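> Have a look at this prediction, sequence included:
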Amino acid sequence: MAKDQEDVVKPARMKIINQASIIIVVAIWLLAAGFFRHLPADVPIHFNWQGAPDHVGSKKLIFILPVLATLLNLLLGYLARHPELHNYPVKITKANSASWYERSAWLLFIVRLIVSAIFLVLTLIVIVSALRCQSDKLFYLLTALVLAIPAGIAWVLIRPLSSKPS
């Protein structure tokens, strides 16, 4: 990536969002590892629409969530840092590249943060449900986070940028 693209992709607020995403993924790993020995042999791995577990699996499956969160975080982070690889609805020129690259990078950083938070809540739901505790409120949080994805996309698309895409 060229130096001017790097400046567009990494303003201070993006660095904060990037660090928050990383902290959330680390928290997912710490939760899974920290609660692993306290979990029963079988943990819920699937839930119905009412939030009740309807499938169980080995407690080792708790580590699938941090693995997937890590892989998605790495992929979305890489793509956010390389907006020149993205598809755009217009031809990218030297005149419009900075604003389109900024918009695309913001979009992926926001989605990365929300996806990380979704995996954190999913990990909490599995742990809380496995320990036979109430997890209803976590499902409301999960729903809010899932709805935050289109809201985040809309925010990125309508917010003013340093220069307007052409």
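The structure has been received and is ready for your questions.

> Going by C-alpha atoms from here, please, whenever you check contacts or count neighbours.
Fine.

> any chance you could map the helices in the chain?
3-9, 12-36, 64-81, 97-130, 136-158 (DSSP state H).

> could the ones you listed go into a markdown table alongside distance to residue 164 and mean neighbour count?
Formatted as a markdown table, the helices of the chain follow (distance: least, CA to CA, whole Å; neighbours: other CA atoms under 10 Å):
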| stretch | distance to residue 164 | mean neighbour count |
| --- | --- | --- |
| helix 3-9 | 13 | 15 |
| helix 12-36 | 19 | 17 |
| helix 64-81 | 19 | 18 |
| helix 97-130 | 6 | 23 |
| helix 136-158 | 11 | 14 |
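
> centre of the chain versus stretch 116-128, how much separation?
On the basis of CA atoms, centre = their mean, to the nearest Å, stretch 116-128 sits 12 Å off its chain's mean C-alpha point.

> Can you give the contact residues for it?
21, 24-25, 27-28, 31-32, 35, 39, 43-45, 62, 65-66, 69, 73, 134-135, 138-139, 141-142, 145-146 (CA atoms under 8 Å, 6 or more residues apart in numbering).

> Check stretch 29-38 too.
Residues contacting stretch 29-38 (CA under 8 Å, 6+ apart): 59-60, 62-63, 66, 123-124, 127.

> farthest-separated two in these?
60 and 124 (15.0 Å; CA to CA).

> Work out which residue lies at the spatial centre of this protein.
residue 115 (2.0 Å; CA atoms, centre = their mean).

> which residues does that one contact?
residue 69.

> One more: residue 24?
Counting by CA under 8 Å, 6+ apart, the residues that residue 24 touches are 116-117, 120.

> Most distant residue from the centre of the protein?
Distance-from-mean max, the chain, by CA atoms, centre = their mean: residue 95 at 31.0 Å.

> what about versus this one:
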Amino acid sequence: MIKHPKIPVPKTLTEKIHDISAVVIILGMIITTFIYWRELPQQIAIHFTQESPDQFGGKWVLLLNIAIAIIIYTLTRILARFPHLLNYPGHVTEENAVKFYKNGKLLISWINIEIVLIFALIHWKTIQISLSENSFLDSFNLLIGFVGIILTMFIFLIRIMLIK
């Protein structure tokens, strides 16, 4: 295992905004769930194929969505505290470590907020579908979210590769 220098790198403003936004979004998921909890049927759509539901489960699955979003958020924030453990496409030295680490932490922050947004979208759409006759899940929005994550990784890979 390659040992990178351990250099503390403070959070950027963008990371702080992402953290606050992710917490607000997760709190919104929790609040929304409890607002609609009594109105929701006991069985809700939990899986979709070709944009229509094909599996149903208890409404407690919504709580699982929230739990997964919280776990992913927490684990990625912990990972961002240890940027020297990440694998970088280049030689990390004392001179360039801060640049590598800032970019690595920022990449994690962007992906984190994108994943939380995707979970919030799925959560909200599940509630909407469960409360109406409409069984349409707009997979285009999810596709945009996943393409966004891939583009983010690509952009940061280029940024990190340009570090000397």
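Good, I have the coordinates. What you see is a predicted model, and the numbers here were worked out from it, not measured in a lab.

> follow-up on the earlier one: out of the helices of the first structure, which is closest to residue 53 of the first structure?
helix 97-130 (7.7 Å).

> still on that earlier bit, can you put the helices of the first structure in JSON lines and add distance to residue 50 of the first structure?
Shown next, in JSON lines, are the helices of the first structure (distance: least, CA to CA, whole Å):
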{"stretch": "helix 3-9", "distance to residue 50 of the first structure": "41"}
{"stretch": "helix 12-36", "distance to residue 50 of the first structure": "24"}
{"stretch": "helix 64-81", "distance to residue 50 of the first structure": "21"}
{"stretch": "helix 97-130", "distance to residue 50 of the first structure": "13"}
{"stretch": "helix 136-158", "distance to residue 50 of the first structure": "9"}
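
> List the buried residues of stretch 37-55 of the first structure.
By 16 or more other CA atoms under 10 Å, the buried positions in stretch 37-55 of the first structure come out as 39, 43-45, 51, 53.

> of all those residues, which comes closest to residue 79 of the first structure?
Using CA to CA, these come closest to residue 79 of the first structure at residue 45, 29.5 Å.

> Spatially, and excluding backbone neighbours, which residue is closest to that closest one.
Nearest residue to residue 45 of the first structure, sequence neighbours excluded (CA to CA, 6 or more residues apart in numbering): residue 56, at 5.2 Å.

> That neighbour against residue 42, yeah?
Yes: counting by CA atoms under 8 Å, residue 56 of the first structure touches residue 42, with 5.9 Å between them.

> Residue 96 of the second structure reaches residue 164, doesn't it?
Yes: counting by CA under 8 Å, residue 96 of the second structure touches residue 164, with 6.9 Å between them.

> closest one to residue 91 of the first structure among the helices of the first structure?
Using CA to CA, the helices of the first structure put helix 97-130 closest to residue 91 of the first structure, at 9.0 Å.

> average gap between that closest one and the second structure?
Compared with the second structure after fitting, helix 97-130 of the first structure has a mean deviation of 0.6 Å; criterion: mean CA distance after the TM-score superposition for the first structure.

> between that helix and helix 136-158, how big is the angle?
Helix 97-130 of the first structure runs at 180 degrees relative to helix 136-158, counting by axes from the mean of the first three to the mean of the last three CA atoms, to 10 degrees.

> If you tally nearby residues, what's the number for residue 2 of the first structure?
8 (other CA atoms under 10 Å).

> whoops, I mixed them up, residue 86 of the first structure
By other CA under 10 Å, the burial measure for residue 86 of the first structure, its neighbour count, is 12.

> who touches it in this structure?
By CA under 8 Å, 6+ apart, the neighbours of residue 86 of the first structure are 79, 104.

> ditto for residue 29 of the second structure
66, 120, 123-124.

> Tell me which residue of the first structure lines up with it.
Correspondence of residue 29 of the second structure to the first structure, assessed by TM-score structural alignment: residue 28.

> and its match, how far is that from residue 63 of the first structure?
9 Å (CA to CA, to the nearest Å).

> Same question for residue 135 of the first structure.
19 Å.

> go on, residue 133 of the first structure?
For residue 133 of the first structure, the distance to residue 63 of the first structure - CA to CA - is 20 Å.
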